[in-house]
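> Provided below are the primary sequence and the corresponding predicted coordinates.
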Amino acid sequence: MNNSVDVVVIGAGQAGLSAAYHLRRAGYEPGTGFVVLDHAPAPGGAWQFRWPSLTYGKVHGMYDLPGMRLTTDEADAERPSSEVIPAYFTRYEHAFDLRVVRPVHVTAVRDGDDGRLLVETSAGTWSARALINATGTWDRPFWPRYPGQETFRGRQLHTAQYPGPEAFAGRRVIVVGGGASGVQHLLEIAEVAAGTTWVTRRPPVFREGPFGEVQGREAVAMVEQRVRQGLPPRSVVSVTGLPLTEAMLRAREKGILDRLPMFERITPDGVAWADGRHVEADTILWATGFRAAIDHLAPLRLREQGGGIAVEGTGAIRDPRVHLVGYGPSASTVGANRAGRAAVRDIKALLTAAPASPLAPAYSS
């Protein structure tokens, strides 16, 4: 392995694989021109960690990776998405000889003395002229803090730990969160639980009818505006509303989707509101989303006062060597594909304009 390359790609989910594909198309060779580092034990990105009841048929808006279709034989709607998509990613990595290095944990990205970037990892250090960060959000589940949380005698878990509905049979469950995952969990758990309570910070927005191209562009534009301002990104899905499916209509008729506002505090046996209302529970499921996994970029000081990294297109405004794909407006499968292509185009222009500097061996064990 040559640890001095033109481009390091961090992450081998949809965004990272798209970037790697376009790097190959642009003439960069794996192992010498670029390297893909992935901390997961196997291909599949975050999909390999999804709960078993999330079948491929329930996946919203999965797009093919560039250059290779997900075949109908692979895309069985009844199979778990944690099987279908990793198998597809495995085939993709082999077909394009992407040579993903795993499992490798990236600890920090720093400036080198020669204008290059040093990517420090659990397996040594890579030196690169540019970086594509495609680390997604799965490793940064967001856990809100509420008074009394440490006193709760039941179980608390996050979407990232969701094992499927069977684990909640006969339990009284509070589901916190108004996103797509929260609703999916709620509908599944309600079939087996002794009782469910749905709590959200804001009133949920339900969307009826098809979600067209115009609405999609408007949603992406909202997220793009946030990242240009250096604010923490919201996912595109979070601003599109909840599609009102037949299953959701049935659940609404049964009262399962009767939502309560956020509680004020957590008690040993449930949650309480300021008006004196109290709901008893055995389990609190926090379907409260994720944050961008970008802590390893901290040494580069890319964050703005608003807490996010200001991005124009895919490039960090503070450092044109660093591109973020699967971040903000590209945090969807179709968005990740487009962002991977755009990042490679801009990086190739940057590296062509700036000749490579002499380099001493950067690897250290």
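Cool, the structure landed. In this text the structure is predicted, and so the values were computed from the model without any measurement.

> rest of the way, CA atoms for contacts and neighbours
Will do.

> helices along the stretch 251-365 of the chain, start to end?
For the stretch 251-365 of the chain, the helices defined by DSSP state H, counting those that start in this stretch occupy 333-353.

> what does the stretch 1-150 of the chain give?
Under DSSP H, counting those that start in this stretch, the stretch 1-150 of the chain gives helices at 14-25, 81-95.

> and Ala95, how many neighbours?
Residues lying near Ala95 (other C-alpha atoms under 10 Å) number 11.

> give the buried residues for the helix or strand where Val183 lies.
Under the criterion of DSSP states H and E, Val183 resides in helix 180-190. For helix 180-190, a neighbour-count test (16 or more other C-alpha atoms under 10 Å) marks Ala180, Gly182, Val183, Gln184, His185, Leu186, Leu187, Ile189, Ala190 as buried.

> tabulate the residues you listed in TSV, adding columns for distance to Ala342.
Supplementary listing: the buried residues of helix 180-190 in TSV, determined by distance: C-alpha to C-alpha, whole Å:
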residue	distance to Ala342
Ala180	28
Gly182	32
Val183	34
Gln184	33
His185	35
Leu186	38
Leu187	38
Ile189	41
Ala190	43
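
> ok, Pro66 touching Tyr21?
Yes: using C-alpha atoms under 8 Å, Pro66 makes contact with Tyr21 at a distance of 7.3 Å.

> these two: which is more packed in?
Using other C-alpha under 10 Å as the criterion, Pro66 and Tyr21 rank with Tyr21 on top: 24 against 18.

> against Val220, how distant is that one?
Tyr21 is 24 Å from Val220, where distance means C-alpha to C-alpha, to the nearest Å.

> alright, now check it against this:
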Amino acid sequence: MQPWRVLRTRRCRSARSSGVQHKRNSPRAQPVQPLKEVKMLDVVVVGAGQAGLSAAYYLARQGLRPETDFVVLDANPAPGGAWLHRWDSLTLGTAHAVHGLPGMKLPASDPAEPASAVVSGYYGSYEKEFSLPVRRPVKVRAVRPAPTHDGGLLVEADTGTFATRLVINATGTWDKPYWPHYPGVGSFAGRQLHTHDFRSVAEFAGLRVLVVGGGTSAVQFLLQLAQAGVDTAWSTRRPPEFKTGEFNQDWGRDIERRVNERTTAGLPPLSVVGVTGIPLTHQYQNGIAAGTLLSRGPLQRLTTDGAVFKDGTTFIADAVLWATGFRAALDHLAPLKIREPGGGIVMDGVKVAREPRLIMVGYGASASTLGANRAGRAAALAALDKLSVPA
């Protein structure tokens, strides 16, 4: 017997005994309802980036019915996930490899096209092709244990409350930019902004810009700024790790293994560059030769008009661009108490050790576009496995 047929029989018995009516929801966001009227879903997917869409695809493929058995909630106003917010100068040719979603190839596109436009359009087409039930914009404020509803979870959003047996969380990192603290940050008289808020190098014409951070975004910002004639300085906590070699599937699997070792132990994931390094492309080699991609070393403090580095040298700056990465956007999961004392989350693949009703993708190894597809499939299969066991 196919596993989803078992689900159909078991869920109907549960519905009759609990009095919950399984009515098809409208694809539009629903208004806040009294708890007694909330329909019990099998799965709520939070987030519609690559990991969330991959999970939704595999849920539907395994027999769960969109809008009847599961929904996807997305805080963005349109398809695209974090790609929707990328700056226009990040083209498809300069972005990290963009991987297609399961069941539908990424169409061939001009490398000069903005990656945000290409990926957003592709995600939108994907949602339509597979009739995925994405409701947006819906901001999830909290996920907490339900006092009733057969021991499920309540997903509290700005448009209403959803009762569900399981949650697949796929909120990624874009909404959680990391701002490090350095002495003098509050006294700096110039502009400070994060990668999250970057739009165009044109904003920095005629200015002197300090770029802080050791990842690919920092490198790309420096090259764009230098090309526009902007005077720059680069600060990294440790010497930049430019890597040579073949970045193939074996390399990718090794990266995922190293990330999984940390999440299995309940340690916070490292930054992407902390695991992968920076691929030494021809463009980056030229940037190093020109002196643009030479780090001044760790930042010691900011002053009113610039920066002092750990070696005592200084740089007069009009703006500081913090390319310091992101953290997992998981504040809405705080009521579930899933974090370890050190701030990490003990994971077994996509399963959360402290909360069996929660499955997480887009966290740890599955935060990459390559890992997201495999994690989406793993999440769907884990959900089917849990749903097939009577509560």
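Cool, got the structure. Keep in mind the model is a prediction, meaning the values are calculated, not measured.

> work out the TM-score between the chains.
Comparison of the two superposed chains (TM-score structural alignment, normalised by the length of the first structure) gives a TM-score of 0.94, and 353 aligned residues with a C-alpha RMSD of 1.3 Å.

> circling back: so where is the helix holding Val183 of the first structure in the second structure?
Using TM-score structural alignment, helix 180-190 of the first structure lines up with residues 216-226 of the second structure.

> the aligned partner of Pro80 of the first structure in the second structure: neighbour count?
Here Pro80 of the first structure is matched to Pro114 in the second structure, going by TM-score structural alignment. Residues lying near Pro114 of the second structure (other C-alpha under 10 Å) number 20.

> ok, Asn2 of the first structure next?
For Asn2 of the first structure, the neighbour count with other C-alpha under 10 Å is 15.

> over to the one 4 residues further on?
Using other C-alpha under 10 Å, Asp6 of the first structure has 23 neighbouring residues.

> for Ile132 of the first structure, see how far away it is.
Per C-alpha to C-alpha, Asp6 of the first structure is found 11 Å from Ile132 of the first structure.

> what count of nearby residues applies to Ser332 of the first structure?
24.

> need the contact list for the corresponding residue of the second structure for it.
Matched to the second structure by TM-score structural alignment, Ser332 of the first structure sits across from Ser368. Neighbouring residues of Ser368 of the second structure by C-alpha atoms under 8 Å, 6 or more residues apart in numbering: Gly362.

> check the separation of the first and last residues in stretch 34-49 of the first structure.
27 Å.

> ditto for stretch 256-272 of the first structure
End-to-end for stretch 256-272 of the first structure, by C-alpha to C-alpha: 19 Å.

> tell me which residues of it come out buried.
256-257, 259, 262-267, 269-272.

> picking that back up, from the chain's centroid, how far away is the match of helix 180-190 of the first structure?
Stretch 216-226 of the second structure sits 22 Å away from the centroid of its parent chain (C-alpha atoms, centre = their mean, to the nearest Å).

> mean per-residue distance, that stretch to the first structure?
Stretch 216-226 of the second structure, aligned to the first structure and superposed, deviates on average by 0.7 Å (mean C-alpha distance after the TM-score superposition for the first structure).

> which other residues reach that stretch?
Outside stretch 216-226 of the second structure, the residues touching it (C-alpha under 8 Å, 6+ apart) are 195, 201, 204, 211-212, 231-232, 234, 273, 278, 284, 287, 292-293, 323.

> tell me the buried residues in stretch 215-235 of the first structure?
219-220, 222-235.

> next up, the contacts around the match of Pro80 of the first structure.
Contacts of Pro114 of the second structure by C-alpha under 8 Å, 6+ apart are Trp87, Asp88, Ser89, Leu90, Thr91, Leu92.

> could you do Ser54 of the second structure as well?
Contacts of Ser54 of the second structure (C-alpha under 8 Å, 6+ apart): Leu101, Pro102, Ala372, Asn373, Ala375, Gly376, Arg377.

> rerun at 10 Å
48, 100-103, 170, 361, 372-380 (C-alpha atoms under 10 Å, 6 or more residues apart in numbering).

> to which residue of the first structure is it aligned?
That one, Ser54 of the second structure, aligns with Ser18 by TM-score structural alignment.

> do Trp83 of the second structure as well
Using TM-score structural alignment, Trp83 of the second structure pairs with Trp47 in the first structure.

> which residue, neighbours along the chain excluded, lies closest to its match?
Ser82 (5.2 Å; C-alpha to C-alpha, 6 or more residues apart in numbering).

> okay, now that neighbour: neighbour count?
Counted with other C-alpha under 10 Å, the neighbours of Ser82 of the first structure add up to 21.

> what about it, distance to Ala292 of the first structure?
21 Å.

> go on, Tyr92 of the first structure?
25 Å.

> who's in contact with the counterpart of Thr159 of the first structure in the second structure?
Using TM-score structural alignment as the criterion, Thr159 of the first structure maps onto Thr195 of the second structure. Counting by C-alpha under 10 Å, 6+ apart, Thr195 of the second structure touches 86-87, 174, 177-178, 217-218, 221, 321-326.

> quick one on the thing from earlier: for the residue nearest to Trp47 of the first structure, give its distance to Arg50 of the first structure.
For Ser82 of the first structure, the distance to Arg50 of the first structure - C-alpha to C-alpha - is 6 Å.

> residue at max distance from the center of the first structure?
Distance from the centre of the first structure peaks at Gly276, with 37.3 Å (C-alpha atoms, centre = their mean).

> show me what it aligns to in the second structure.
Match for Gly276 of the first structure (TM-score structural alignment): Gly312.

> any chance of a ChimeraX selection covering the buried ones in the contacts of Thr195 of the second structure?
In ChimeraX, selecting the buried portion of these, with burial taken from 16+ other C-alpha under 10 Å, looks like this:
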select :86,87,174,177,178,217,218,221,321,322,323,324,325,326
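
> got the contacts of Thr195 of the second structure as CSV, with distance to Phe242 of the second structure columns?
Converted to CSV, these look like this (distance: C-alpha to C-alpha, whole Å):
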residue, distance to Phe242 of the second structure
Arg86, 23
Trp87, 24
Trp174, 24
Pro177, 24
Tyr178, 23
Ser217, 13
Ala218, 13
Phe221, 16
Leu321, 21
Trp322, 20
Ala323, 17
Thr324, 17
Gly325, 17
Phe326, 21
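
> quick check, nearest of the contacts of Thr195 of the second structure to Pro240 of the second structure?
Relative to Pro240 of the second structure, the closest of the contacts of Thr195 of the second structure is Ala218; by C-alpha to C-alpha it sits at 10.6 Å.
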